[in-house]
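*Asks:* Structure, please.
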Amino acid sequence: MDASGGLPAGRIVGLPATELATRVRSGELTAVDVVRAHLAHLDAVEPRVGAFRVVRREAALAEAHAVDTALTRFAMPLAGVPVAVKDNVAVAGEVCTDGSAARTGPPETRDAEVVGRLRRAGAVVVGITRMPELGLYGATDGPGTVTRNPWDTARSPAGSSGGSAAAVASGAVPLAHGNDGMGSLRLPAAACGLVALKPGVGVVPGGIGADDWSGMAVNGALATTVADLTVAHAVLAGEEPGPLEAPGRPLRIAVSTRSPLPGTRADGPARAAVDAVVAALTAAGHTVVRRDPPITPGAAAGVLTRWMAAAADDAAHLGVPLADLQPRSRTHARIGRAVRAAGLVRPATAERFRERMVGFFDGASRTASPQGPTASVRGVGGGEVLDLLLTPVVTGPPLPARPWHERSFAANLTANARWAPWTPAWNLAGLPALVLPAGTRPTGQPLAVQFAGPPGAERRLLWLAGELERRLPWRRHAPVFDPAGASSPAPV
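*Replies:* Now for the predicted structure:
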């Protein structure tokens, strides 16, 4: 305790969001003290990371005071928890730029629904995080700034929710909002040693750009523990937070390391991470089968056309002329205009692909090679019904931290596609997918794996992530920026 009877700042920063909220609800901590401590840590780490476009010091302290004096504080699941919000959803009183310097105002007059849900749960918005222009790319940088990965500042925290991931991994906030149109939550989570869930379509309110990237983009959160992510997901989804139900039986989990993009493959450490998770799953009694999902060239084309169109659609939505965009984004948006004009963004493409991927889990295919217990359930197509799929996330270490916005559209496209081929399919299918840490590379950067599931599998994904967190605990913050100083594994 300090002289005032409260915990010193060093004992506040680094606590999980669930523990902070418990202490604020009980009165052991005040929301003002929690926010003030995190702002001090943010000031210390931000010059080396560059996670925030806006830090809301006075507004955040005022909002924290409102939490402390609220009669409903005892019922707030995120009471007093500092959070960061990605710069492509509305925060009342702030300008939403979508990562573009060409977007200068006016300030938003009301919160996006997901921001409103966080606030009503007691969370305090301490800042707006950086992102690449229009959220289009897998590294986070822009004119005058390069956001850096707290685990290795020579590397990017990925994108497009890179600022949010860097903020959490450096301990500046315990939770951050982000969104995912082709991996924009999962890739930063993988790069920064965090856990993130891309919900299925329709589970969490959207409001991302013009049309949620033709339905591919969804809102979610980044966290250091599964418990924190579970509460954040419940809040964003408008659900009452509660314990995750165990399935009551071993799960049947497919594993695939084949890249959806020909000519790319996971490197040795990434494959070893998958193998380590497979070993943990089989040791826990789950059945693991080798099976590749049916990701076709047509699906890849469906993702690509929506990604192209998103640049043109969102620039128009923001009122930003194409001439004012970065050169790479300008080229991107011009292609997107042509894609829209040609009618290449077809809803039927996503619908057919979703049906195919749901069939993959429902047992429409017979091809499988089991590991672990062999008892299985057969689907109507004669194949084994699958609960989840395990894959790598990326092919290697994060991209270098450099001004990618100064490079060509082709250079950005090539680098992004080669590094992250496993995430976009689940956006087109509208199915849930989760990324969690799975060790570290010999060079020190985090490793990660991805689980995906059928419609409605969000809680199953979170439950399994919690099981793996207990069996394979991970360090919660980047070593250099760890508020605790020493190793901080996830609580068990």
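*Asks:* alpha carbons only for contacts and neighbour counts from here, please
*Replies:* OK.
*Asks:* Which of the three states applies to the spatially closest residue to Leu197 that is not a sequence neighbour?
*Replies:* The spatially closest residue to Leu197, leaving aside those adjacent along the chain, is Leu434, at 4.3 Å (C-alpha to C-alpha, 6 or more residues apart in numbering). Secondary structure, DSSP: H, G, I helix; E, B strand; the rest coil: Leu434 is strand.
*Asks:* And this one, please, so the two structures can be compared:
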Amino acid sequence: MSELHYATATELARLIRARQVSAVEVVQAHLDRIEQVNPRVNAIVTLVAEQALDAAKAADAREPAGPLHGLPVAHKDLVDTAGIRTTYGSPLFAGNVPAQDDLIVRRLRAAGAITVGKTNTPEFGTGSHTVNEVFGATRNPYDLSRSAGGSSGGAAAALATGMVPLADGSDMGGSLRNPASFCNVVGLRPTPGRVPDPSDTNAWYTLSVQGPMARTVEDVTLMFGAIAGFDRRSPYSIKEVFAPEPEEGVRGLRVAWSPDLGGLPVDPATAEVTATAPPVFERLGAQVEQVELDLSEAEDAFRTYRAWNYALSFGDLTGLGPNTAWNVEQGRKVTGADLARAEQGRSRLYQRMAAFFDTYDVLIAPVSQVPPFPVEQPHVTEINGEPMPDYLAWMRSAYWISVLHAPAASVPAGFTADGLPVGVQIVGRPFEDARVLRVARAFEQATRHGERRPPL
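*Replies:* Take a look at the predicted model:
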């Protein structure tokens, strides 16, 4: 029973359904693991142990129903959880206890999952380094002196250390993918609309999505099936029911490889690891071609829409942290002409990439341009001697992809010489989330990098 905390969600679900292990045993094993390792990594910031055990007892008393029956899950501290503190990583909401669950939480509970707590995030998810004034920083399990990434850094660190088998996250500019890459787990940024997020303030905003994280692609797929699905309160919600593709590998698929997404600086240690991915796909029978990309129009589109959204969402708040306040100020400067230019550029880019995906089935590239950096460092300031003008710029490899309205997964690709995890990004055609997961699964099975555990 001591190794239940590192069993996959798929295996745990099978064991619980067959009554070879109880939900109480599974939840208790993970609570024990949280007690053991969380003080060192600071991933779970609000714990509801008694509530989780009560839910597990209730699960054991009834017949298994949903696909996640009895499985522990942690929710990012950006999503509302009824009766459970939700701070959004901000001192302004340090004592906030919502009255209702967000849709993703309701869907996970309806599928049988059991909430054990909330995971750390920067204030309002602002940035790819998980630190805030309420709870402090989340540390990388593979090197406690390093960042766990962000903004779903708490989720990634909790998964890597066996505190939970499943965790939800969100992604505007890489917040599901970057921490997955930094912590050697799997994160999927779905096609916008796959996981609806009803809103009464920015219902049409497509840059930010919610999605699943786990230690394996199979577990991500299991969780994705529970949270994906149509909801009429989201105007671009997808009606098509998500169904995984058969595991047929990647033989015959056309794979485009971009080592730098069109000239972005990439740290040599990261570049060395991600360069090992194309030969893997070739050995698996895919047709791999290195390509030259021009995604530069994504820069203006992302920054303009992001700034506009921050002013819309947080412009009425005072006492914001410096990163959030900076984004709000940038948003207040956005004009109608700016939005028109961003929309035109994004539309041109979308059509160019539609033509690109007529030729290629998937694109593979680095997730992050650098390996995990020192945890005390607010953000990356330079890459290969090239200064980063602000805290956003070092994550272009992730946020340029966000603009494409495409699914993208981060899958473990290996480790630097210092033992730091590096992920590879698998990007698919819009709406082909199942294809991305199939390709990710094939790569994962061929390499098994995700099976290397942190030295805690």
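*Asks:* on that earlier part again, now the equivalent of the residue nearest to Leu197 of the first structure over in the second structure: how far from Gly211 of the second structure?
*Replies:* Aligning on TM-score structural alignment places Leu434 of the first structure opposite Ala409 in the second structure. Relative to Gly211 of the second structure, Ala409 of the second structure is positioned 10 Å away (C-alpha to C-alpha, to the nearest Å).
*Asks:* which neighbours do those two share?
*Replies:* Shared contacts of Ala409 of the second structure and Gly211 (C-alpha atoms under 8 Å, 6 or more residues apart in numbering): 187-189.
*Asks:* Dump these to a markdown table, plus secondary structure and distance to Val241 of the second structure.
*Replies:* Compiled in a markdown table, these are given as follows (DSSP: H, G, I helix; E, B strand; the rest coil; distance: C-alpha to C-alpha, whole Å):
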| residue | secondary structure | distance to Val241 of the second structure |
| --- | --- | --- |
| Gly187 | strand | 20 |
| Leu188 | strand | 17 |
| Arg189 | strand | 17 |
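*Asks:* Need these in TSV (columns: neighbour count and distance to Gly423 of the second structure).
*Replies:* Shown next, in TSV, are these (neighbours: other C-alpha atoms under 10 Å; distance: C-alpha to C-alpha, whole Å):
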residue	neighbour count	distance to Gly423 of the second structure
Gly187	37	10
Leu188	36	12
Arg189	32	14
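*Asks:* From one end of stretch 189-205 of the first structure to the other, what's the distance?
*Replies:* 21 Å.
*Asks:* ok now that stretch, how far from the chain's centre?
*Replies:* What separates the centre of stretch 189-205 of the first structure from the centre of its chain is 4 Å, taken as C-alpha atoms, centre = their mean, to the nearest Å.
*Asks:* Give the aligned range of it in the second structure.
*Replies:* Counting by TM-score structural alignment, stretch 189-205 of the first structure sits on residues 180-196 of the second structure.
*Asks:* For the stretch 251-400 of the second structure, which segments are assigned as helices?
*Replies:* Assigned by DSSP state H, counting those that start in this stretch, the helices in the stretch 251-400 of the second structure fall at 268-274, 277-283, 297-314, 322-332, 336-359, 396-402.
*Asks:* residue in the second structure matching Asp68 of the first structure?
*Replies:* Per TM-score structural alignment, Asp68 of the first structure is aligned with Asp60.
*Asks:* Roughly how far does its match sit from Ala7 of the second structure?
*Replies:* With C-alpha to C-alpha as the criterion, Asp60 of the second structure and Ala7 of the second structure are 19 Å apart.
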